[in-house]
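Colleague: starting from these lines, generate the structure:
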Amino acid sequence: MNIAVVGAGAIGSYLGGMLSNESMNVSLIARGEHLKQMKKNGLTLKTNNHEKTIKATFTDSMDAIKGADLILFTVKSPDTLKTAREMMPFVKKEASILTFQNGVSNEEVLADLYGEKQVLSGAAHISAQVAAPGAVKQEGNHLFFIGSLSDDNCQKAEEVVQLFENSGINARSSDRILERKWRKSLWNVTFNPLSAVTGAAVGEILDSPELNKTAELVLKEIVEVAKKANIKVTKKAIDQVFSDAALVRHHKTSMLQDREKGKPMEVEALCGYFVKKARRLEVDTPVLETLYSLLTFIDVRKG
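Modeller: Reported below is the predicted structural model:
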């Protein structure tokens, strides 16, 4: 089986490394120093149980997608449309494109270009980071949910789940994958924009009475948007947002990490999309609106 990982950062490299074996032809499309080191020394993959060096195809060329049966799409959300268009000439019609990205808007972009039947959606619950160029570290438990956008493509999602499981990746299928991604977004929208604006880690938000109250207001707003969009949100899912945050107190959110590194933040995927959705649904989101305004200004000023 031929697999291509487009945007091989932390999660993409982890998946590509785990899937790489004698029966899999895996290509990781990356860039920068991470790519340079992988080309030179292979990918060093550190997990809870072991450390290994992965030998695969490492490249920055979309040519690596040719012949791929499965494309793991793990680019940052601001690059979704541009990257999806760039790879179109190389994607065969039988290939499945599985997105593991933040937010719930990337599926719409990919489906518009490739059709719902060719796109699978995934929700990644994992702590992984590029510890150094060419080296990815994964800690703690992990779980990947995978589902189809089209009812007649459920079997393909099941096959990918089995592929992951056979490679030592914990995975489950979901027949309501977008609903699950909305539930994951409760946490992301509550903590990512606020941390990116303030520079606060998760624990600092929890410990500050002012920031904690702001986070509670954001959560309340995003829950109202979800309900108005007919997304089922349980009390357990809502309560879990802050209890999960307490488990990762020292964590810097992905948006804050991007801001500190001078990279484009996922402003639209983790804030703007939900603000605009709220406007269409006539839901008031004053706190999210404010955060969106601030983040947009920060990104524009940063250039």
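
Colleague: only C-alpha atoms for contact and neighbour calcs from this point on.
Modeller: Will do.

Colleague: for the spatially closest residue to V160 that is not a sequence neighbour, pull up the helix or strand it's in.
Modeller: Nearest non-adjacent residue to V160, counting by CA to CA, 6 or more residues apart in numbering: I146, 7.9 Å away. If you go by DSSP states H and E, I146 is part of strand 135-148.

Colleague: before we go on, could you also do this sequence so I can check it against the first one:
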Amino acid sequence: MPSLAVVGAGAVGGTLAAYLTLSGADVTLIARGESFRRIRERGAVLRTPSAEISVNVRCTEEVEERYDVVVYATKSYQLPSAAEMVRSTPSRSSLHVCLQNGLGNEEVLKKYFGEERCSTGVIYISKLLWNASFNPVTALLDLSIGEVVKNPHALEVVRSAAEEVLSLARAEGIEMNEDVVDKTIEATVRMGGGA
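Modeller: Take a look at the predicted model:
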């Protein structure tokens, strides 16, 4: 079984490490400061609609060994220091995977580890659909989300962009519900743009 390290104990990193631990994977969560102390004391907490589960995840503040896969779930601005910490270990890891919002993160990892050892992952494709449809429209039209949801013409542009994201996802073999575009727009309208 490959050994995995998850760097970053926020919502994505903590959840990923907890689920990997529950599946029986050999995983270490690398956290710092308050996150490290909280996880050492209480474990990683998974919150689902029906339960709250504390998972005893192996957690450390430093990279202690060679891992087959290192997953980076830090904020983008933290990536260079996280990559440097991993690179400074005596034996280097095999594969480095970016699970972060933002652009250019994979390029940062490639500078540290080389192109052949880096990859990118996606956790929430529906969040990407929202970001790729609403964010450009707000920027191009100089409108807030609240203003976009009240403007039928702007919402039509949002719908068109969201359908393009859905089309691209399907072309890449990513299955999404037929109604994901409608539900994404309806939820944002229902919240009055407070997404």
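
Colleague: quick check: TM-score for this pair?
Modeller: Taking TM-score structural alignment, normalised by the length of the second structure as the basis, the two superposed chains have a TM-score of 0.68; 177 aligned residues with a CA RMSD of 3.9 Å.

Colleague: circling back to that earlier point, burial of the residue nearest to V160 of the first structure, as a residue count?
Modeller: 28 (other CA atoms under 10 Å).

Colleague: skipping its backbone neighbours, what lies nearest S61 of the first structure in space?
Modeller: Sequence neighbours aside, I29 is the residue nearest to S61 of the first structure in space, at 6.7 Å (criterion: CA to CA, 6+ apart).

Colleague: ditto for A82 of the second structure
Modeller: For A82 of the second structure, the spatially nearest residue (CA to CA, 6+ apart) is V7, at 7.3 Å.

Colleague: distance check, the one you found against R38 of the second structure.
Modeller: 16 Å (CA to CA, to the nearest Å).

Colleague: out of those two, which sits in the busier spot?
Modeller: Neighbours around V7 of the second structure and R38, counted as other CA under 10 Å, are more numerous at V7. The numbers are 29 against 14.

Colleague: so who does the more buried one touch?
Modeller: Residues near V7 of the second structure by CA atoms under 8 Å, 6 or more residues apart in numbering: 13, 29-31, 70-74, 82.

Colleague: same question, I53 of the second structure
Modeller: Contacts for I53 of the second structure (CA under 8 Å, 6+ apart) come out as 45-47.

Colleague: tell me what the stretch of helix or strand F134 of the second structure belongs to is packed against?
Modeller: Using DSSP H and E, F134 of the second structure sits in helix 125-141. Helix 125-141 of the second structure is packed against helix 145-149, helix 152-171, helix 180-190, with contacts defined by 3 or more CA pairs under 8 Å, 6 or more residues apart in numbering; DSSP states H and E.

Colleague: contacts for the second one next, please.
Modeller: The reference is to helix 152-171 of the second structure. Surrounding helix 152-171 of the second structure, the residues in contact under the criterion CA under 8 Å, 6+ apart are 129-130, 132-134, 137, 148-149, 175-176, 181, 185.

Colleague: hey, where'd the helices end up in the first structure?
Modeller: Along the first structure, counting by DSSP state H, helices occupy 10-19, 32-41, 80-87, 106-114, 154-166, 177-198, 202-207, 209-228, 235-247, 254-260, 267, 273-281, 286-302.

Colleague: excluding its backbone neighbours, what's nearest the most centrally placed residue in the first structure?
Modeller: Residue closest to the mean C-alpha point of the first structure, counted by CA atoms, centre = their mean, is Q101 at 2.5 Å. Once flanking residues are discounted, Q101 of the first structure sits nearest to T74: 5.9 Å by CA to CA, 6+ apart.

Colleague: how far away is E164 of the second structure from P80 of the second structure?
Modeller: 32 Å.

Colleague: re earlier: which of the contacts of helix 152-171 of the second structure are buried?
Modeller: Neighbour counting over the contacts of helix 152-171 of the second structure (16 or more other CA atoms under 10 Å) leaves 129-130, 132-134, 137, 148-149, 181, 185 as the buried ones.

Colleague: possible to save those as JSON lines with distance to E62 of the second structure?
Modeller: As requested, these are arranged in JSON lines below (distance: CA to CA, whole Å):
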{"residue": "L129", "distance to E62 of the second structure": "35"}
{"residue": "W130", "distance to E62 of the second structure": "35"}
{"residue": "A132", "distance to E62 of the second structure": "35"}
{"residue": "S133", "distance to E62 of the second structure": "38"}
{"residue": "F134", "distance to E62 of the second structure": "38"}
{"residue": "V137", "distance to E62 of the second structure": "42"}
{"residue": "V148", "distance to E62 of the second structure": "45"}
{"residue": "V149", "distance to E62 of the second structure": "45"}
{"residue": "V181", "distance to E62 of the second structure": "42"}
{"residue": "I185", "distance to E62 of the second structure": "42"}
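
Colleague: give the contact list for the closest residue in space to G121 of the second structure that isn't next to it in sequence.
Modeller: Distance criterion CA to CA, 6+ apart; nearest residue to G121 of the second structure, sequence neighbours excluded, is L99 at 5.2 Å. Shown in contact with L99 of the second structure (CA under 8 Å, 6+ apart): 71-73, 120-123.

Colleague: out of the helices and strands packed on helix 125-141 of the second structure, which gets nearest to L109 of the second structure?
Modeller: Within these, the stretch nearest L109 of the second structure is helix 152-171; the backing value is 24.1 Å (CA to CA).

Colleague: V6 of the first structure and G17 of the first structure: what is the separation?
Modeller: For V6 of the first structure relative to G17 of the first structure (CA to CA), the value is 13 Å.

Colleague: then L206 of the first structure?
Modeller: Here L206 of the first structure is placed at a distance of 35 Å from G17 of the first structure (CA to CA).

Colleague: same thing with A171 of the first structure?
Modeller: 16 Å.

Colleague: ok, back up a step: can you convert the helices and strands packed on helix 125-141 of the second structure into a markdown table and add a column each for distance to K110 of the second structure?
Modeller: As requested, those are arranged in a markdown table below (distance: least, CA to CA, whole Å):
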| stretch | distance to K110 of the second structure |
| --- | --- |
| helix 145-149 | 35 |
| helix 152-171 | 24 |
| helix 180-190 | 33 |
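
Colleague: to S3 of the second structure, which of those lies closest?
Modeller: Closest to S3 of the second structure of these is helix 152-171 (CA to CA; 29.5 Å).
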